[in-house]
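S.K.: I'll drop the sequence and a predicted model, then ask my questions.
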Amino acid sequence: MPSTTQVRDWLSARGWKAFAFQRNVWREMRAGHSGLLHATTGAGKTLAVWLGALQAFGDAEAPLSVLWVTPMRALSHDTLLALQDAASTLAPRWTLASRTGDTTSGERASQQRRWPTAIVTTPESLSLMLARADAPDVLKRVRLVVVDEWHELLGTKRGVQLQLALVRLRRWNPALMTWGLSATLANLEEACDTLAPGAVIVRGAQDKKIDIATLLPARIERFAWGGHMGLTMLPAVVELIDTAASSLVFTNTRSQSERWFQALLDARPDWAGTIALHHGSIDAELRRWVEAAMKAGQLKCVVCTASLDLGVDFLPVEQVLQIGSAKGVARLLQRAGRSGHAPGRRSRVTLVPTHSLEIVEASALRAAVEAGRIEPRRPPEAPLDVLVQHLVTVALGGGFTPDELLAEVRTALSYRRLTDESWQWALAFVRHGGESLRAYPDFQRVVPDDAGVWRVPDARLARRHRSNIGTIVSDAVMSVQFLGGGRIATVEENFIARLKAGDVFLLGGRALELVRTEGLTAYVRVAKPGRALLPRWNGGQFPISDTLADAMLERFDEAREGRHADREMRFVAPLLKLQADWSALPGSDRLLAEVQTSADGHHLFLYPFAGRTVHLGLGWLLAWRVGRETPATFTVAVNDYGLELLSATEVDWAERLPALLAAVDRTTLRDEVLASLNATELARRRFRQIARIAGLVFQSHPGEVRSQRQLQASASLYFDVFRQHDPGNRLLRQAEEELLSAELDVDALARTLARLAALPLQIQRPARMSPLAFPLFVEMLRERVTTESLAQRLTRALAELEAAAGGQAPKDVGERLAFGQERDKAAPRPRDARARRRRR
């Protein structure tokens, strides 16, 4: 094994020197300790743990000594190259490989004939290895598991899946070392205990210099709205890219990245070949080419999504641009760290607001970064669908006895409070599907043998389970390829299903014409650019975080006192002044409400600044609480800053709102929230995901691919059967709990109600719509009128408001709405951002 001197010589030959935190990691690893290394992006975390591994047991050639787990398979190639660089000199006999969803069957077979010393993998591929019949013999050799970007997994079911895999590996090797790497965590102790109980925390360099700038528009818009692509900022973005040698342009959605990439090419055709597109649906080979070209300095700009948030070492990147708000401090830090990605280098990120209120978010983000305020991530509590999947996986990987496995599972932090009743239910579910499915052989997946060891005796069911391991649930995707056979990318099945032959859409930076579809393949050819649709991908619409919302309210407090802390706040001063003149400014010490009457009805605009998810639940709750006493029809619209309730009949909000906002205990609030909305249909939708993870429905069978419509129909059938014949089914209960926690965030709603109940209520009755009310008005209109009518309606409204404010309405309303509608067709706003009509 290499000595510390050899390691230091290797570093010195590259002009580097070991940092104190890296030497600390090496000492802990030589002592056999597990740990969590927390340091800024680009500080040298990967080298700290990898060089520690080489020093701890680099002389060994044992197969599968190290498993390096990355949250994204797109990172595996870059990670593998980084590890090979050091191993080739310090441990030349070591062999390294990648094993992810992108690994071919031939590569997998080659690995299994002679396992590499270290493998870079994902949580899903690790669970697939646990499902091998020889898993105990193969995986008991593992001496170290490294979890890269632990913060990305911690608060998800994928993180729970990894927790269960780790406790399984520790059963086979109690001396297993586990190390996590993270740059953006607030709850370090909880994160460390979740990864490995008793592990040490090593804090690395936290003094990363980050320059956060905002690209301000030519003029302030006092009446702005969200939901468009932000392409009015295109000329300024082009100019900024032109001044730098290399840039990453982050967007929050894949459809937005496609549109911006095409817009940049249209603006600068001479950049063709020097700018590229990168997101998760682009073919893996093309993604790797983009990453390699960027590292080699061959590309001037890459337009990307969260696919480049993590891990990939882009040392040449000079600057990062974020289109629209990052919506969270941790996400901004992660993306900013893609530039200057090396110890001692300064990172540069420029925020490109898509509307005026995002300029306040930009100011608040910088303040939160300077104060070191980062959002915590909490591990899920005992998800039974993940447990059920794990039971089948373990049964395939050598089998289990229930009592021993229960003790093992309870060592995973997410299952530390798993009840005996839930455990017995899970066992019954994998044995015969529970009471309502007992008669169906397909659900008799795991049965005890004569020795009491639970195994999967049916080879067909075993193959089916292995084909569907994982907790990532998304719409079925189709491969898009040219008629000549060249594969371009993948796109959601629902998008292709809406197209007919001859339709044109943008994908991979190309205008493509659909020729035909066969199975799950869409054949296309290059088309002349025209009005293009955009591929639809779910997700990517991030709600504002509590940390950022609090920082925004603090900025409003300062503005109310006449203090404008930075150029962003000075720039939006006219907007804030108009808000204060016509109504009032929100703040951390008051709850602002605005009451108005118009031709549309009676409006309540409320500004809790709790994020769109909480506002959705709060809007439904308020409507329901009013409806208990007075039947009324309400339409609800929300955004990250507030909510609007529109009713046909007048409500005395000044008198009723304090009581309506009363905080209650969680159980009462839970019942009220469920009563206030179509909980059955929302729970049914949530159940589809749970059914997929638990093995009730399958994305695919060996030799068969099922459409998303088939999956949804199957899941809905089980949902109805359970409700009718097995109402105590714990997966039904989990669907309800996940609806409350994940989609409506009832705990955050409870905290918000408690906060609002303690604040004085300031009710304003402005003569006209305020700048804060206008974006909620737009959200309400989006669901009620066509694009053309919406443009006409907004043009009139803006003209009237600007005239009253002494200004001039913008002339590009229709253009911006067109971009917004493209986004709506391509990647619709989440359900919580849409206007909802509720009859009480």
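M.R.: Arrived safely, thanks for sending. Numbers count the residues shown, from 1 in each chain.
S.K.: CA only for contacts and neighbour counts going forward, please
M.R.: OK.
S.K.: Tell me, how many residues neighbour the nearest residue to residue 662 once chain neighbours are set aside?
M.R.: Closest residue in space to residue 662, ignoring its immediate chain neighbours: residue 757 at 5.8 Å, by C-alpha to C-alpha, 6 or more residues apart in numbering. When counting by other C-alpha atoms under 10 Å, one arrives at 17 neighbours for residue 757.
S.K.: from what I can see residue 757 touches residue 658, true?
M.R.: Yes - look at residue 757 against residue 658 with C-alpha atoms under 8 Å: they come within range, at 7.2 Å.
S.K.: Now do the same for residue 80: helix, strand or coil?
M.R.: helix (DSSP: H, G, I helix; E, B strand; the rest coil).
S.K.: and it, how far is that from residue 145?
M.R.: 15 Å (C-alpha to C-alpha, to the nearest Å).
S.K.: quick one, which of those two is more surrounded?
M.R.: Between residue 80 and residue 145, residue 145 has the larger neighbour count (other C-alpha under 10 Å), namely 21 against 18.
S.K.: Make sure that one is indeed in a strand.
M.R.: Yes - applying three-state DSSP, one finds residue 145 inside a strand.
S.K.: Residue 411 versus that one, what's the distance?
M.R.: To residue 411, residue 145 is 17 Å away according to C-alpha to C-alpha.
S.K.: Repeat that for residue 193.
M.R.: Distance from residue 193 to residue 411, by C-alpha to C-alpha: 10 Å.
S.K.: another one to put next to it:
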Amino acid sequence: MTEIDPVLPKKFSDWFQQKGWRPHPHQLDMVAADGRGAHTLLVAPTGGGKTLAGFLPSLIDLASNPTEGLHTLYISPLKALAVDIQRNLMTPVEEMGLDIRIETRTGDTPANRRQRQKENPPQILLTTPESLGLLISQPESFTLFKSLHRVILDEVHAIAGTKRGDQLALCLARLSKIAPDLRRVGLSATVAWPDDLRRYISPCADADEVVTVTGMGAKRADVRLLETAVRLPWSGHYGLHAIPEIYQEIKKTGTAIIFVNTRAQAELVFQELWRANEDALPIALHHGSLARDQRRKVEAAMADGSLRAVVATSSLDLGIDWAAVDLVVQVGPPKGVSRMIQRIGRAGHRLDVPSRALLVPCNRFEVLECRCVIEGVAEGTLDGDPPRDGGLDVLCQHIMSLACAAPFRADDIFAEIRQAAPYRTLTRDAFDAALRFVEDGGYALKSYDRWKRLFLTAAGTYEVANPRLAHRHRMNIGTIVEAVTLKVRLRGGGVLGEIEEYFATGLEPGDTFVFAGRMLRFEGIKQTAVEVSVARGKDPKVPAYMGGRLPFTTLLSDRVRATLADPTSWVELPDQVREWLNLQQWRSLLPGRDGLLVETFPRAGKEYLVAYSFAGRNAHQTLGMLLTKRMERLGLAPLGFVASDYVIAVWGLHAAKDMQALFDEDMLGDDLEAWMEESSLMKRTFRNVAVIAGLIERRQPGQEKTGRQVTFNSDLIYDVLRRHEPDHVLLQATRADAKGGMIDVGRLAEFLARVKSGGIRHRRLDRVSPLAVPILLEIGKEAVYGDAEDQLFDELAEELIEEAMRMDPQGGLPL
């Protein structure tokens, strides 16, 4: 055995030798960097001992200098990851006989244990951003964190640039004020923006303050498309056609994770897999709406290797260390190369074994996207948007949290907040506007006592107006704003989890739906619980979860356009997809790498416009709104539109001819501003901002508001602020969120600039083209309801496909 590097104490080097291991160079580098007092960012692939590398300096320090009080704080983006890390970290601690207490603290932690942790904290505490935010808001935070030596931020790439990341960055700034010598450690497997990530980790928002430690190169990955016996669907997003092949892959492997992109899809895929499970293999379901106990059981079963497969959403994306996982199946494209690399990392936690993954496209366009993902993984290309400026609504919440912990001076906390990377460019005017809102609601709301939360003392400090306000604030801390949910309670049994209130209130007694992997019959709603019983049958109503679709990255958009424009790259595509593209090339045109292809054609007494813009669903939704408004002014009588990640279709009574006028960049001026101010999307965005900032409290002692109450209240306040204080800090936050999120102005602007530079190719056709069929089928899905929905939709699909794929020449010329 080669001698272990002397940087490790003997007890640790002996442990590595007893395990038959040698420390990875990056693990030793982390210990050395910590010895120099450096803040560090470790970038290493899954399975490379990244977690142990992050904790080694803490374990060594605690072994040689035993201390009471909190020494190391570990922040995980997932509850499941925190629990898993505790389980895995206990192995070396117990085997080396270290006297170190390690505990978790999340929303699932019982109240009595949370109280004990404040009074007698463990040396290592594993928690989430939300739980840290709650701790920061308490007066005991100064005592709890004063002994803190180190904070470890796991999967830091997944949280930087989000509102949860804003909250965490602000909390880190407070921790550094309480414990000035605190060292920060970031862990990540995929880093597309290293400078931004180092700046996020730094206690002074300076990227040069952080040392980057790089592990071994990315692990090899065997990634391929799953071939199916049935023909690929033209549209749809569930992938149920591939269930027989997915089941056969599960049978051939040890343990598999089946990743899907939405909770509704998870329920459907699990249900169909269970029907196909003739061998009674142990298969489980995991997503964020399931009851805590059920999630924990699934995680424990995966850890001890007793499951053959688990169907999961992003709830299992990050960090879970299950060495037994041999295969990852991704149903539907992951919408980004980085996300696929992250999910692939869940399989084959050995560096000498390639990770194995299968991609299952749910429709024909997704075949192109999946193929581009495979190419990106092979090249090691990382994608995703860089972190953006911190949200003003999160800032408002944090200011109130600081006041709940102790009185403060405005100048002091402004300087503290500017140390957080997302707020390093925060202006004093913006800060003062946020502080004013927290103090009394702002100019338009200050006459209402309910929003007077702070008062300025004669000594120049801000204090909470009364203790009840602090208690209510702590009940509402967090930046995850989901639809209001109701518990699902099984008659004669326990709670299965939660479903959205809007879905539950649309059910009638006797309706069936799939949840927690079971077919359930709706019996009624009692107080805050949905009562259900076990049902039979196979045609349920399925919960439709909000916000489930993942964003389509710019990198993938560019790759898909490049693939379409280059027939020589079609060799790896399935025969039926090549046939589809070849027929499109013969009938019309193929979208190019630059510019825009627009097709117009008549059908069933209406005129259709289909634009192959590839800007992502959110940008296309905004584009559809702006196009229809512009078409109204031109007298084209638009009737509606539908959008996917790839294409947008608009239909009306008259044909559009002047494409340059329709797609001019000036639509991002007055047209956009006017639409945004009246859009229901803006009101939904304001509702989320209002909840995060504390304007609307969802939870109060002894009660919780319904979704209707929250929406009604926020809509009224939105209208008041627009009339009387249009520059209110929460309206500023709403516009910023809308432009970067659901409206996605940045992607839309990039698309319109591409159109301007590359030009528009307009093809006038006498009927639907092969490439337009999928988006027209989306119209059919939205327009047909009732018991005959499936039959009518199938008839529409057959008619459209036959019309597009007929081999006779199609009229029409480029315009």
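M.R.: Thanks, I have it. Computed from a prediction, not measured in an experiment: that's the story for all the values here.
S.K.: what sits against the residue nearest to residue 662 of structure 1?
M.R.: 658, 661, 662, 663 (C-alpha atoms under 8 Å, 6 or more residues apart in numbering).
S.K.: residues in contact with the corresponding residue of structure 1 for residue 42 of structure 2?
M.R.: Residue pairing (TM-score structural alignment): residue 42 of structure 2 is matched to residue 37 of structure 1. Applying C-alpha under 8 Å, 6+ apart to residue 37 of structure 1 gives the contacts 25, 45, 179, 180, 181, 182, 201, 202, 203, 204.
S.K.: any idea which element the fourth one lies in?
M.R.: Under DSSP states H and E, the secondary-structure element containing residue 180 of structure 1 is strand 177-182.
S.K.: What is the corresponding segment of structure 2 for that strand?
M.R.: So strand 177-182 of structure 1 sits over residues 183-188 in structure 2, by TM-score structural alignment.
S.K.: residue nearest the centroid of structure 1?
M.R.: residue 540 (6.6 Å; C-alpha atoms, centre = their mean).
S.K.: Translate it into the numbering of structure 2.
M.R.: Looks like residue 540 of structure 1 aligns to residue 548 there (TM-score structural alignment).
S.K.: Provide the secondary structure category for its match.
M.R.: Applying three-state DSSP: residue 548 of structure 2 is coil.
S.K.: Looks like it contacts residue 265 (just checking).
M.R.: No - look at residue 548 of structure 2 against residue 265 with C-alpha under 8 Å: they stay out of range, at 9.4 Å.
S.K.: overlap in contacts of the two?
M.R.: With C-alpha under 8 Å, 6+ apart, residue 548 of structure 2 and residue 265 have no common neighbours.
S.K.: What ranges does the stretch 451-600 of structure 2 have for its strands?
M.R.: 454-456, 462-464, 485-490, 495-500, 512-515, 518-526, 529-534, 596-603 (DSSP state E, counting those that start in this stretch).
S.K.: I'd like the distance between the nearest residue to residue 200 of structure 2 once chain neighbours are set aside and residue 391 of structure 2.
M.R.: Using C-alpha to C-alpha, 6+ apart and skipping the chain neighbours, the partner closest in space to residue 200 of structure 2 is residue 421 (5.0 Å). In this structure, residue 421 of structure 2 and residue 391 of structure 2 are 12 Å apart, going by C-alpha to C-alpha.
S.K.: what's the answer for residue 160 of structure 2, then?
M.R.: 12 Å.
S.K.: who touches both of those two?
M.R.: Shared contacts of residue 160 of structure 2 and residue 391 (C-alpha under 8 Å, 6+ apart): residue 166.
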